[in-house]
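Q: Show me the folded form of this:
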Amino acid sequence: MALDVFDVPKLAEEYAGKSPQQILKLALDQYDDLWLSFSGADDIVVLDMAWKINPQIKVFTLDTGRLHPETYQFLEKVRKHYGIQLEILSPDQQALEAYVKEKGLFDFYESGHGECCGVRKIAPLRRKLAGVDAWITGQRKDQSPGTRSHVPVIEVDGGFSGPGRELIKFNPLANYTSEDVWNYIRMLEIPYNSLHERGFVSIGCEPCTRPILPNQHEREGRWWWEEATQKECGLHAGNLIAKG
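A: Below you'll find the predicted structure:
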């Protein structure tokens, strides 16, 4: 059984005050072809929650080819810790080779990160989501108050739905804060990326991520050379733009 798209706004309102586990239970009950997107950062919490409800949860991650060594090590640690198959999505080889040949390896410092993210992240994700019914993310409202402050717990994915096909997106941690996430990690002693111990909070590709200073917002460590309003890679931008 799947959700009627017309019921999604009502369900989002109904579940806005419910726990992440209740939102995940709804998702898992409604969809067989449901995938969890895991980035190797603090969304380990949503993976842990989902796995405890259904150890057969299907999980994918994006390997851009530019991740930190610590992130690759963490992905393998997670795979073994939970005993799950972790589907690795990679960029199209020809598209990536053409981009690098034309623009080089560090064009994003001059031209912005949009094109690089498009090749390394958005295209592989679009390819994956074209064949699924629903997906789960770890995004939170407090990750980027300027662009994610209105993230609902359930939504029709405006960025990756297609003609005659509505993709449903679950954001069970939407109302969690960074403090909530780290209280969960510490209390249950689940794995986390060792980069967090070195001041990295929001972790992406190695060239585009750096530690933050005290009292800086976590997204200030991402694409720091760009305006604050540009600190999205495009994975969720279609939905964020749609909400204004």
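Q: alpha carbons only for contacts and neighbour counts from here, please
A: Will do.
Q: Just the helices from the protein, written as ranges.
A: Taking DSSP state H, the helices of the chain run over residues 8-15, 20-30, 44-53, 69-82, 93-103, 108-111, 114-117, 123-129, 178-188, 237-242.
Q: To compare against the first, here's the next sequence to fold:
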Amino acid sequence: MTEISSKLVGRLNEDFAAADLAGRLRLLRQAAEGRVVFTTSLGIEDQAITHAIGVEKLDIEIVTLDTGRLFPETYDVWARTEQKYGLRIGAFYPDATMLQELISRQGINGFYESLEARKACCETRKVEPLARALKGAQIWIAGLRADQSAHRANARFVEFDQTRGLIKASPLLDFSREDVVDFCTRNDVPANALHEQGFVSIGCAPCTRAIQPGEPERAGRWWWEDEAKKECGLHIGADGKIRRAKELA
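A: Below is the predicted model:
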């Protein structure tokens, strides 16, 4: 991390503390001369960020990773969101050759067989497309919240992602689930219909289920795996740990 990046990360973390969601996004846009990219999964956290970008008309690219295994309800909220805010959500798809090779090796649902097989699926359908989506970006915005999981509890608002060579920001990091729901309700933000059916964290259809009362938010993601291993690779480093500024400096 360069000295300039280190100072910018420090300043943004300080400024974020006193800013609301829209203010945090404006700070990020002002901090970069080049591309600022927000990756949305079209879940409720990301919908709150999309609302702020759309209402404020910020020059922030909104993109999503269409894995080819999304729920119909996710495509529905995608279309409604574009219509409401008059914007286009850019789509990044798996590389066709990589996807064909993956399915040839493990079958259409081979990711259930082992952790390695599931990670290979995530690598093909999500991680590699993300690399293309972020190519040339200076700042990456994500919808992480600190209380979503133990993996994310020690993250900071703004960090330097050494692997990708850019600044990563989580403007909802200090929001609770209730904060996000309240924000979206007050602002009539389009929501995925699955949220009303107990789906809290929504990803690919074969890998997501509704959670039961008392279960943690991400219990419905890759539910057949050990709780400590439930990350797809978008937000973790090569060592399998969540990327944090103190580990990347």
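Q: Superposing both, give me the TM-score.
A: The TM-score (TM-score structural alignment, normalised by the length of the first structure) is 0.91; 236 aligned residues with a CA RMSD of 1.7 Å.
Q: For residue 110 of the second structure, see how far away the residue in the second structure sticking out farthest from the centre is.
A: The centre of the second structure is farthest from one residue, residue 104, which by CA atoms, centre = their mean lies 28.2 Å away. According to CA to CA, to the nearest Å, residue 104 of the second structure stands 10 Å off from residue 110 of the second structure.
Q: Same question for residue 69 of the second structure.
A: In terms of CA to CA, residue 69 of the second structure sits 13 Å off from residue 110 of the second structure.
Q: now for residue 69 of the second structure: what does it line up with in the first structure?
A: When the first structure is aligned by TM-score structural alignment, residue 69 of the second structure is paired with residue 66.
Q: Relative to residue 203 of the first structure, how far out is its match?
A: In this structure, residue 66 of the first structure and residue 203 of the first structure are 12 Å apart, going by CA to CA.
Q: neighbour-wise, which of these two wins?
A: residue 203 (24 against 13; other CA atoms under 10 Å).
Q: List the contacts of that one.
A: Taking CA atoms under 8 Å, 6 or more residues apart in numbering, we find residue 203 of the first structure in contact with 40-41, 209, 222.
Q: And for residue 161 of the second structure?
A: 167-168, 243-245, 248.
Q: and with 10 Å instead?
A: For residue 161 of the second structure, the contact set (CA atoms under 10 Å, 6 or more residues apart in numbering) comprises 1, 139-140, 167-169, 235-237, 243-245, 247-249.
Q: nearest to residue 153 of the first structure, of the helices of the first structure?
A: The closest of the helices of the first structure to residue 153 of the first structure is helix 8-15. By CA to CA, the value is 5.7 Å.
Q: Which other helices and strands does the closest one contact?
A: Counting by 3 or more CA pairs under 10 Å, 6 or more residues apart in numbering; DSSP states H and E, the packing neighbours recorded for helix 8-15 of the first structure are helix 20-30, strand 154-156, strand 168-170.
Q: That helix to helix 20-30, inter-axis angle?
A: Angle of helix 8-15 of the first structure versus helix 20-30, following axes from the mean of the first three to the mean of the last three CA atoms, to 10 degrees, is 140 degrees.
Q: How about helix 8-15 of the first structure, which residues are buried there?
A: 8, 11-12, 15 (16 or more other CA atoms under 10 Å).
Q: Run through who's touching it.
A: The contact list for helix 8-15 of the first structure, computed with CA under 10 Å, 6+ apart, reads 3, 5, 16, 18, 22-23, 26, 152-156, 168-172.
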